[in-house]
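*Asks:* I need the structure of the sequence given here:
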Amino acid sequence: MIDDRFETGQITSRIGISATASLFDNNNDLITLIKDDDQSKPLNCILIDEAQFLTKEQVFDLSDVVDKLHIPVLAFGIRTDFQGELFEGSKALLAWSDKLIELKTVCYCGSKATMVIRPNAQGIPVKEGAQVEIGGNDRYLSVCRKHFKEAVRD
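*Replies:* Predicted coordinates:
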């Protein structure tokens, strides 16, 4: 699944800054892709957005990029889905990363937001469905654990 809300092959910030991006999917061997790119033009750093969607094997490949190719990797993503479950990539990153830096997000109550809820068109939190649905601030709401638990209770 590719997020093409802006443009395929581009990474775009919420404020409109964009840059060319290399696309890959769950079937790609990242160590091979990165090694090939590095041989054609030396890479200084690898940036991965939406890292929660990586496979366990791809996270392992990225650790080889750091350990064997000596190229730093910065991966950005969220830990859990709208049901409070870890994504495969997040779980692997939590286990294999050398350093974790949490970017702070704030719940509507002012507390630290650590979870996300996915409201439907009527604003009611969705409790079942596909783990992945493309969208940003328009589809997901960052909340604290307390408000997440309140939202998902029957």
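
*Asks:* only C-alpha atoms for contact and neighbour calcs from this point on.
*Replies:* OK.

*Asks:* Distance from the chain centre to the helix or strand that Leu93 is a member of, please.
*Replies:* Assessed by DSSP states H and E, Leu93 sits inside helix 88-96. Offset of helix 88-96 from its chain centre (CA atoms, centre = their mean, to the nearest Å): 11 Å.

*Asks:* centre of the chain versus stretch 114-128, how much separation?
*Replies:* 18 Å.

*Asks:* in that stretch, what's buried?
*Replies:* Neighbour counts over stretch 114-128 (16 or more other CA atoms under 10 Å) mark Thr114, Met115, Val116, Ile117, Arg118, Pro119, Pro125, Lys127 as buried.

*Asks:* if we take those residues, which one ends up nearest to His70?
*Replies:* Proximity of those to His70, judged by CA to CA, is greatest for Thr114, which lies at 31.7 Å.

*Asks:* check contacts around the closest residue to the closest one other than its chain neighbours.
*Replies:* Nearest non-adjacent residue to Thr114, counting by CA to CA, 6 or more residues apart in numbering: Cys144, 5.4 Å away. Contacts for Cys144 (CA atoms under 8 Å, 6 or more residues apart in numbering) come out as Val106, Cys107, Ser111, Lys112, Ala113, Thr114, Met115.

*Asks:* Now show me the structure for the sequence below, then we'll compare the two:
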Amino acid sequence: MAKLFFRYSAMNAGKSTSLLQIAYNYEEQGQTVQLFTAGIDDRSGKGRIASRLGLQRQADVFDADTDFLSLLSSRTELACVLIDESQFLLPAQVRQLHQLAHTADIPTICFGLRSDFQGNPFPGAAYLLTLADDIEEIKTICACGRKATMNIRLDDHGHRVREGEQVEIGGNNRYLQVCARCFYSEHVRAKFALASAKKKAAHQ
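*Replies:* Down below sits the predicted model:
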């Protein structure tokens, strides 16, 4: 029986790399997969899933109007549905994907963040944590060496931003993954700024 899977992590843990590897594995066996990413995320171009390792490919986009049941329930040739940036799913869409897995027997694997830069849950992630049949954390590390479980937002100077809209699209120049201790610390700005500067230099 198919399942709804949720693979979550903090930023920069290799979620997109894992998704693209899974797609490759299916297709190498001659099976058909359907890839989606959030229309709101255009960092690599609209409808493009890209990993920090350089892997990338085109995907369909989802937005608030996407009805996954209507789109996919009759696609009997599908071996798997893979969704990147799944934190941007609406709760109703998560339920559609859960229903899709269990009524159309199409495995669906969602990759995304669990929480935002203030430590608050994304609505899509909260529903995935509730409805997913299989949940797995993809691990990454904080600049201090501990396991990173949280995300922080940075301004253009590498200083932490604590207020603002939940959604602000950005990559290594805007976000860092941190452990819970560093997330709550008031004395780690220099470390954040240094880590941000190193990331910027590596991508120039």
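
*Asks:* Mind checking the TM-score on these two?
*Replies:* Superposed pair, TM-score by TM-score structural alignment, normalised by the length of structure 1: 0.90. Supporting alignment: 149 aligned residues with a CA RMSD of 1.6 Å.

*Asks:* quick revisit: what is the equivalent residue in structure 2 for the residue nearest to Thr114 of structure 1?
*Replies:* Residue pairing (TM-score structural alignment): Cys144 of structure 1 is matched to Cys179 of structure 2.

*Asks:* same thing with Pro125 of structure 1?
*Replies:* In structure 2, Pro125 of structure 1 lands on Arg160 (TM-score structural alignment).

*Asks:* Distance of the closest residue to that match other than its chain neighbours relative to Leu71 of structure 2?
*Replies:* Nearest residue to Arg160 of structure 2 in three dimensions, chain neighbours excluded: Leu154, at 4.5 Å (CA to CA, 6+ apart). Between Leu154 of structure 2 and Leu71 of structure 2 the computed distance is 37 Å (CA to CA, to the nearest Å).

*Asks:* Repeat that for Cys80 of structure 2.
*Replies:* Relative to Leu71 of structure 2, and taking CA to CA, Cys80 of structure 2 is found at 14 Å.

*Asks:* Those two: which has the busier surroundings?
*Replies:* Set side by side, Cys80 of structure 2 and Leu71 show more neighbours around Cys80, with 21 against 9, by other CA atoms under 10 Å.

*Asks:* Contact partners for the more buried one?
*Replies:* Thr32, Val33, Gln34, Ile106, Pro107, Thr108, Ile109.

*Asks:* How far does the helix or strand hosting the third one sit from its chain's centre?
*Replies:* So the one you mean is Gln34 of structure 2. Using DSSP H and E, Gln34 of structure 2 maps to strand 32-38. Centre-to-centre, strand 32-38 of structure 2 and its host chain are 13 Å apart (CA atoms, centre = their mean).

*Asks:* can you check stretch 48-67 of structure 2 too?
*Replies:* The answer for stretch 48-67 of structure 2 is 10 Å, by CA atoms, centre = their mean.

*Asks:* quick one: that stretch aligns where in structure 1?
*Replies:* The aligned range for stretch 48-67 of structure 2 is 10-29, by TM-score structural alignment.

*Asks:* buried set for the matching stretch?
*Replies:* Buried residues in stretch 10-29 of structure 1 (16+ other CA under 10 Å): Gln10, Ile11.

*Asks:* Could you tell me the end-to-end distance of that stretch?
*Replies:* 20 Å.

*Asks:* Contacts for it next, please.
*Replies:* Defining contact as CA under 8 Å, 6+ apart, one finds that stretch 10-29 of structure 1 is touched by Met1, Phe6, Gly9, Leu54, Thr55, Gln58, Asp61.

*Asks:* okay, now the residue in structure 1 that Ala143 of structure 2 lines up against: neighbour count?
*Replies:* Alignment note (TM-score structural alignment): Ala143 of structure 2 maps to Tyr108 of structure 1. Neighbour count for Tyr108 of structure 1, taken as other CA under 10 Å: 13.
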